[in-house]
Structure formats: C-alpha cells, structure tokens
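**Student:** got a sequence here, can you model it:
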Amino acid sequence: MAATEAVKKAIWLKGLVAELSLVQLELIIRCDRQSVIHLIKNQRFHEHTKHIDVIFHFIRDVIEDGDIKVEKVITDNNVADMLTKTVLLAKFAHYKDLAGIGGKKVMHQLIDKEEPNDQDPSGSQTKKCINQIFDEMFEDQVRRGKENRSGHEIKEGKKVMHQLIDKKETNDQDPSGSQTKKCINQIFDEMFEDLDNSSIKSCIIFKVNVRLRESNPDAYTPKMVSIGPYHKKNPQLGPMEKYKLLYLQRLRKEGLDVKSCITYLEHLKEEALKCYDDIEDLDTDGSHEFCKMLLLDGCFVVEFIRECSEIYPKGEEKIISFVDYKYNQILRDLLLLENQLPFFILDWLHLITMQDDDELSLEELSITMFSRVVNLGYILTCDEYHLKRCRIYASDMKHLLQVVHGVSCQRNFKICSNDDIKWNKVMPNATELSEAGVSFAKVSNMTSLFDIKFENGLMTMPSLHVVDSTEILLRNLIAYEQQSIDLEYLYFSDYATFMDHLINSNKDVKLLRRKGIIKSWIGDDKEVARIFNKMRNGVRSYSTFYYHEQYTSISAL
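**Tutor:** Predicted coordinates:
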C-alpha cells in the first residue's frame, strides 16, 4: 500500500517534469522490503494479501508497462528512514550525504570550526558545548526508546558520534591534534583532582558492602542515635539530637570552650574525613558542619560512657539512665560499623573534659561498659591487668567497635603478606559428626570465644549466649574484619564459617544446646540455625583460616 502511494506521487512528478519539457526515460522506486517487491511483480493471489484493497493493485500494471521500475535498497542506504524513523545521529548524517544535502562535511564544519577567536583560539569550548548538546540528544533517545531501539544501539551511536566529534583531523593550526587531546585531558584532570589513594588506605569506618548487608540490612542500621556522617540525615534518629545538646550544655557549664573546640577540630578535619568512605550530601567546607557533628556526637559518646561508669557531676542526675528504654538501643547503636567516630577524636574530647586526673582512660571505660552487655562470654573475664595492658595499644585504637574486637581476640598482628587465597573446605555438621562417634563438650575455663579444639574424637567449644543483640554484634564485627586490610586473622569471620558448617538445622542446635555449648534466649532452635546460616553470606575466609588444624583433623576421620 505504501508502495502504491509512492508510485502515484512518482507518476505525478513525472508528468510535472514532462510539462517542463524535461525528458526522463525511466523512474526508479526503491524499496527495502524484498517481500513487497515480490508481491508487486507476482500476480498470484495469496492469503496474506487478501486484506489489500483492489485499488492498490494498479501498481502491477504500471510496473508491467515499464513506466516505473522497482529496485531493492538495503536498509543502510534507505534515505527515507531519516524522515520516517528515529535514527542515530551518525546514521542521519550518512543519509544526508546520500541525499546530497550536506552531512558529515557540514557537521565537521560546525564542530571543527577553524575560526579562532580571542576567547577560545583552539575552538575547544565550541567542541565541548556541542558534545554536551549531542549527549543530551542521545540521553533523550535512550529515555524514549522509539521504534524498539535498544539502549545498547543508542550507546553505540553515542560512541560513534564522539569519535566523529573528537576525530583527529590535522590542519595547519593544530597538526598534532594537541588541542583536542588537551580538552580531554582537562576533563579527566578535574575528575582526578580530588582522588587520593592514601585516603582509601586510611579508611577505617566503612560502609558495609552489599553482599554482607543484603541478608539483614537492619543489623547495620542505627535505631536510636546517629553517630558520624553516614546516618546523620535519617529523620527517624532526629529526636536524639536534643540529648546530644544536653550533654554538650553540661560540658560547657564545666568549662568546655566550644569555639576553641571547633577551631581545633578544623585542624583534625582532613584526617577525620579520610577515616570514612565517600560522604555524600554533607557540607564539609566553610560552614563547620562536619566539625560541629564531630563535637556533638563525640561529646554524646564520651559522656554516655562516663554515665555508664557512674561518672557525672555531683548533685545532678544522669541524662540517660540505665532504666531508660533508650539505654539498650544506644548501646546497640554504638557497636555498629557505620555508626562510629574516629577514636582519636573521642580520646581527645575525653582528655580535655576530664574532671578527675585519676579517671580511667576512654578505652578502659569502654571495655568496662561493653563487658556488661556483650553476652559472648569473652569480655566478662577481663581483669584489671587486661585493661591496663590495653592502654599500651591505645594508639592503635580506631573506633569503639574495634576496641571490642581488639579485646576479644587473642592476637592480631598486622598482615605481613598479600596471600589472597580463599579457604573453601567443607565439614560435616554436628549431627553427622556425632553419628560418626565425635563427642562434644563445653570448655570449662573459657578464655576466648574462639578456643575450639578437636583431639581424640572430642570437640571442646566455649559457651555462646545467643540473645537479641548477638547477631547484630557478630555481623558488625565480621563486616569490620572483611573490609579491613591490616588484619592477619579474621577471628569472627572464621568463627562464623566454622559454626555455619557445624550447624545445618535445628537438630544441630539442639545437640549443641544440650551440651551447654549454645545457650539460647531468643526462642526455638530453628531461629538460632537461621542466624548462623545467613550470617556467613558474603563472608570470605583465606589461607590464614583460624580453624585449619581442626578441619584437617576432622577430615582424617
């Protein structure tokens, strides 16, 4: 039908040309559909053509008389497409060339205009502007997706167009194409400007990666108070801001100079910023927002820890007491990886606000506070000697979560090799081991959560108290290990891997519970099994796997 309309117009144009006394021996109609050409030349009736009205069949007579000739044209050379379809800009220029109405030559004259001026002698700004125009056109095509064109085709077109625009055409003014290269280099120089490899290495307060987060996002998200920049703009945590101000107000009454603090924090700001991953939507220039956050959040943490150790001004009440419903939630939030301040900020605020020279150090106060609420069994045995020994490593403290991690682990020297070989072994679960003759027993004198041994068919393990906060604490300690680059042993990650192999179902939990190895306060055994089976998602173990010997001994059974 479309071909018939084209022929009708062709006949009219042929008549017009004849009236102008011009001779045209043969008129050619080009069609990109081979099936249409066959249909025009074939007089047979076909069931697929019964919907075509008889009036459209006159084209066959015209073709048979030889007045007009129909030829096949490949799609790439079908000039009519630029008027009837949405096409890529590069193809549009090609069609214009075929039609003899401009095309690449005109476009190059527009893009690579060689008329220098005082403000832009190289024409680089003109090129940049046109690049932006075409980028907007391509993005619009991607959004609309007309004629079922895929985003891939449009991106390819964009790539071709940039090659066309940035094509190195030598000329008298710029024989080497250096101006074009300079423009591109300037763009990337701006991108590289704020890139600092040292900031990547010094990051200690991470955003939890997607693989760890996806199985339980709530385990890494504060519910009561925001500490640091990552969750600062969460409106649900807004009510706690007034408590931060109350703690700061109390410190001001005791002599804290807020202005001097902000001034000093400005000197520490760059070092503090490097402790975080990319911080979005936080004004760190000019308005002191980042430093005000460090002061408010830091004073809140320091004073809250002091109150937990019964250190607060005489004659005043605690701002947040033990019986307050917020207390346990705050303790939970202070042990989240994404909810931390650099320890050197907290330690400095603690030192300048001390009212008693005999007051314990901040790391000792922190360990004492968390030992009351972290029900993993290992901190509960911390004695005065252990606390004093922690002071030796105060300079290595990174944040509160790392303090808990440090006193939980027997040793953790800085990594001394780049061995990145993954540990990928399998082990029978507790039920299968029991059926194979292995016995289980609880460690009598527990010194560490990780003190698991297997000798002569007997597996001894420390007791683990599973409470509401257990999964959250373990997950955040694991996230810290998985994203740190300076740890030799990943104690909690390897413990989670070992327990995931040991526990496959509620039957395994029941067996360990009867032996006193697991003490659950959260409900049925299925829930405990679920915690350990999901906790290991996204966790990687390496060749330094802490339970290598135990695996080897069990494999020898």
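**Student:** contacts, neighbours, all on C-alpha from now
**Tutor:** Will do.
**Student:** where along this structure do the strands fall?
**Tutor:** Along the chain, counting by DSSP state E, strands occupy 27-31, 68-72, 439-442, 453-455, 458-461, 464-466, 518-520.
**Student:** redo those as JSON lines? Include distance to residue 182 and mean neighbour count.
**Tutor:** Listed next are those as JSON lines, based on distance: least, Cα to Cα, whole Å; neighbours: other Cα atoms under 10 Å:
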{"stretch": "strand 27-31", "distance to residue 182": "46", "mean neighbour count": "16"}
{"stretch": "strand 68-72", "distance to residue 182": "47", "mean neighbour count": "16"}
{"stretch": "strand 439-442", "distance to residue 182": "70", "mean neighbour count": "18"}
{"stretch": "strand 453-455", "distance to residue 182": "64", "mean neighbour count": "15"}
{"stretch": "strand 458-461", "distance to residue 182": "65", "mean neighbour count": "18"}
{"stretch": "strand 464-466", "distance to residue 182": "62", "mean neighbour count": "18"}
{"stretch": "strand 518-520", "distance to residue 182": "66", "mean neighbour count": "19"}
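**Student:** mind putting those into a markdown table with distance to residue 349?
**Tutor:** Shown next, in a markdown table, are the strands of the chain (distance: least, Cα to Cα, whole Å):
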| stretch | distance to residue 349 |
| --- | --- |
| strand 27-31 | 81 |
| strand 68-72 | 83 |
| strand 439-442 | 43 |
| strand 453-455 | 43 |
| strand 458-461 | 41 |
| strand 464-466 | 34 |
| strand 518-520 | 39 |
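**Student:** let's see this one next, to set against the first:
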Amino acid sequence: MAEQWIIDLTKQLQSPLPSTDNKLWTKSIYRVPKILTDVNSQAYEPKLASFGPYHHDCRHLRPMEQHKHRALIQFLRRIGKASKTPDDVLVSMKKVEPSLRFSYDSLQTEDDGDGVPEKAYPRHHDWTKDEFLKLMITDGCFTLEVMLAEKRSATEEQSEYDSHDPVFGAHRKNYVIPDLKRDMLLIENQLPLLALTTLADIEGSGIGDVNNLIKSFYNISSTSPDDLITEEGLKPVERSFHILDMYRKIMTANGDYLPSYVENVQSATELRDAGVSFCRSATKSFRDISFAGGKLSLPPLEIDDTTESLMLNLMALERLHATAGNEVTAYAFFMDGLINTSDDVALLRTEEIIMGWVGCDNNIANLFNRITKEATLVVFKDDIQIDVNRTLNDYCKKNIHKWRASFSHTYLQNPWVLFSLIGGLILLGLTIAQTVYTVMSYYKA
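**Tutor:** Okay, the predicted model is just below:
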C-alpha cells in the first residue's frame, strides 16, 4: 500500500498546478468548522427556513417548504403575464448551474464525474443536477418574494398576498420577517447572488435591482460595493458572492481603521479616567473608528437578539474566505478590549454608541467577550499610517490628561461641587486680600 501511495504522489507531482480560475477558488459558501460552532452552535443554525443545500430538509424547517412553493407559484404567475414560462426559468438557471454549484464548499453532484464524490449535508446523498436546480429555483424565488413583499409593505404598495397570509401578510411580518432576516445572514444558509440576479432578470419578475432590494430589506444605505468610483470612473469593482458578503462589504465601506500589533488594553471607563471622551462616528461602518484630540469616535451599534449571530457569521466568513478581509473581526476585538464590565457598557450607552436592549448591561459585556473566543485577528500591514491603538495608548500615558480628566470628573460634573469650589476660591481670595491689607496697614502704621 505504501508503494501505491508513492506512485499516486508521483503522478500528482507530474500534474500541472491548479490555475487561479480553478473551481477551488470559486467557493464562497462554507460549512462552519467545529472549533467555531463549539462557541455557540445555535448562532449558525436557521430558525425558520433553509436556503440552499446545507440545512435543506432539516426537521424543524420543513413547515416553511409549503410557503416556499407558494412563493414559487406566485413568481411564475407574475412572469406568466410577460409570456414567460417555467421552462424559461429552467433554461436561464441551467446556464449558471455550474457556477452556482461550485459556490458551495463540501458539495458535489453525482454528475461531476471527477473521482470520489463528497457528501452533501445534512441529507448525506449526492445531489443530482436536477435536484440542485430545483432547490436553487425554489429557494431563490422564495428569497426574492420575501424581500419584495417587505419592500411593498414599507412603501405601502399593493401587495400580491392576502394581509392575513402566514408569511407574506402585513399582520404577520413583525413575527416572521425578523427571523427570516437572521436566517438569510447565516454563512451556511446562503444562496449565490448569481441565482437571485438570474431569476430577477427574467422578464416580468417585477424584482428590479437585486442589490437595492437587499439594501432596502436590511435598511442599510451606503454606496453599493458594486458601484464604487475608481480613478477610471464609475465601474464595477468587486462583485458580492451572496447576501452575507454584500452586507459585510456595505458595513465596512467607510472608515480607515486597521488592526495593529499594538493591543488596546484600556477599557472604556479606564480611557475616560485617562482623559479620553467618546462620540458617535458619522457612519455605522465597522471601520469608522478614529481617535483625535482626545476624542474616540466609534460607530453606533444597535444590539438585539440577533446581534451575536450576525457578528459570528460575519467573522466566520472572514475566517473561511481567503479574500474577505478582517474588518468585522478587527472591530470585535477592539470592542472586546473596550468592554470588560457593565460599567463600560453603561458609559458607551450614555454616548449612544451602544443602543438597544438585551437583558442588562452585563449581558452585552459578556456578548463581546464571547464572540472573540476562538477567533483569530490577523494583522496584514506592518506599517499603518494612522494607528488608532498606538495613538490611544500614547495619549493615555501622559499624566496631564489624567489630571485634567480627574479635575473635570471631580469638580465639573456636579454643579453643587462646582459651586462649592468657586465659593471656596472666592473665600480664599478674600482671605488673602484681607491678610495683605492687614499686613500693609501694619507697615504703614
């Protein structure tokens, strides 16, 4: 057996190296490794609906399948008005099927014919191309219908669904939409954006621009990562792979913060005692962190029950995808350094940097301390022109800032203490004046 192994290795050495356009490099949707799921496995699992193959046919998600089928039928009825048929949908999706399939890691169809097949999760069987196409079309139409129904409800347009519809109706959206929004931002629960744009481009779909639909659905207004201005003018720069990837790119589009080898070791309350003040950044971008003139600017973050799941999935994408970057992970580590106790949370809440309500401030402190567990922050640049961590630490080392902060905190925060100080200074001044007058009178006499 060892000899055969050496023969196989020799054959592999004689094969050409894989090119950069090899399907290996097209992966963008991953299974989360056990080292990350051990921290919080529920953060990566869908609650209401599966999107794509990884969680398809999970028992607790099966009730949503009938609603997916209803969404598919509604989509087909709408394009039927433009003389498009289900066969037109199938033809369009067949053209992009290889690209859609290669987007998934740990997935292979039985028709690939390139050796030992891998297994799909959680069904543990090989996906035929017909099964995979059916899944992409059904889940893709459901995704588009959910976002379109929410957009029409927000703009008070006429809905195609009954107001009492259990998923798409106006009376149920406050119960269903938040969980669907969460499920659509799980790294294991992604659909390639190519699937959504292919379906939306079919005449009569009524979807419009998918990028704008996604931004409207998640209420994230920013320059689209697909329409950045370059030196050559307005042109596409980098396409998003899926909804989670687009969300990450938009939420890291502004700001210049970069992690450095210098660690931020002071908590928010310690920084305050060292003379640092806090304020909100101009945007919500995770990179919009800056420090100048003794003022630390931080992006506002609204915390709810889905925040931990969102942060962990964004960080997982950065860890698993080679070209994703590490902006969200850097933000998480920075906030973990700032927040050690509930007092740190209370201080940031006072400045409206942290908003929302999740139990108590201690729960929020534990959240930031927990999401960085088993996470890895990689520093890509040795020379950073604006090193926030280093500048912050150098500022805190100067005693004059501490003395000024102590004086301000002791005497200027409470008006009664300030009045007492002023009164004491006036009394001291009068006493000195009286003493000087007495001494001068004595010498004159």
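**Student:** for residue 325 of the first structure, find the nearest of the strands of the first structure.
**Tutor:** Shortest distance between residue 325 of the first structure and those, using Cα to Cα, is found for strand 464-466: 21.1 Å.
**Student:** ok so, going back, show me the one of the strands of the first structure that comes nearest residue 401 of the first structure.
**Tutor:** strand 464-466 (19.0 Å).
**Student:** give me the nearest residue to whichever residue in the first structure pairs up with residue 139 of the second structure, chain neighbours excluded.
**Tutor:** Using TM-score structural alignment, the equivalent of residue 139 of the second structure in the first structure is residue 297. Distances taken as Cα to Cα, 6 or more residues apart in numbering put residue 227 closest to residue 297 of the first structure, at 5.7 Å, once the chain neighbours are dropped.
**Student:** give the contact list for the aligned residue in the second structure for the one you found.
**Tutor:** Mapped onto the second structure by TM-score structural alignment, residue 227 of the first structure lines up with residue 51. Shown in contact with residue 51 of the second structure (Cα atoms under 8 Å, 6 or more residues apart in numbering): 139, 140, 184, 189, 190, 191.
**Student:** residues in contact with the second one?
**Tutor:** This means residue 140 of the second structure. 51, 191, 195, 196, 199.
**Student:** sorry, back to before: distance of the residue nearest to residue 297 of the first structure relative to residue 406 of the first structure?
**Tutor:** Look at residue 227 of the first structure and residue 406 of the first structure: by Cα to Cα, to the nearest Å, they are 21 Å apart.
**Student:** again with residue 546 of the first structure
**Tutor:** On the measure of Cα to Cα, residue 546 of the first structure and residue 406 of the first structure end up 16 Å apart.
**Student:** ok, residue 270 of the first structure next?
**Tutor:** When residue 270 of the first structure is compared with residue 406 of the first structure (using Cα to Cα), they lie 26 Å apart.
**Student:** of the two, which one has the most company?
**Tutor:** Taking other Cα atoms under 10 Å, residue 270 of the first structure and residue 406 do not tie; residue 406 has more neighbours (17 against 12).
**Student:** what residue in the second structure is paired with the more buried one?
**Tutor:** Checking TM-score structural alignment: residue 406 of the first structure goes with residue 249.
**Student:** got it, and residue 268 of the first structure?
**Tutor:** Using TM-score structural alignment, residue 268 of the first structure pairs with residue 96 in the second structure.
**Student:** try residue 431 of the first structure
**Tutor:** In the second structure, residue 431 of the first structure lands on residue 269 (TM-score structural alignment).
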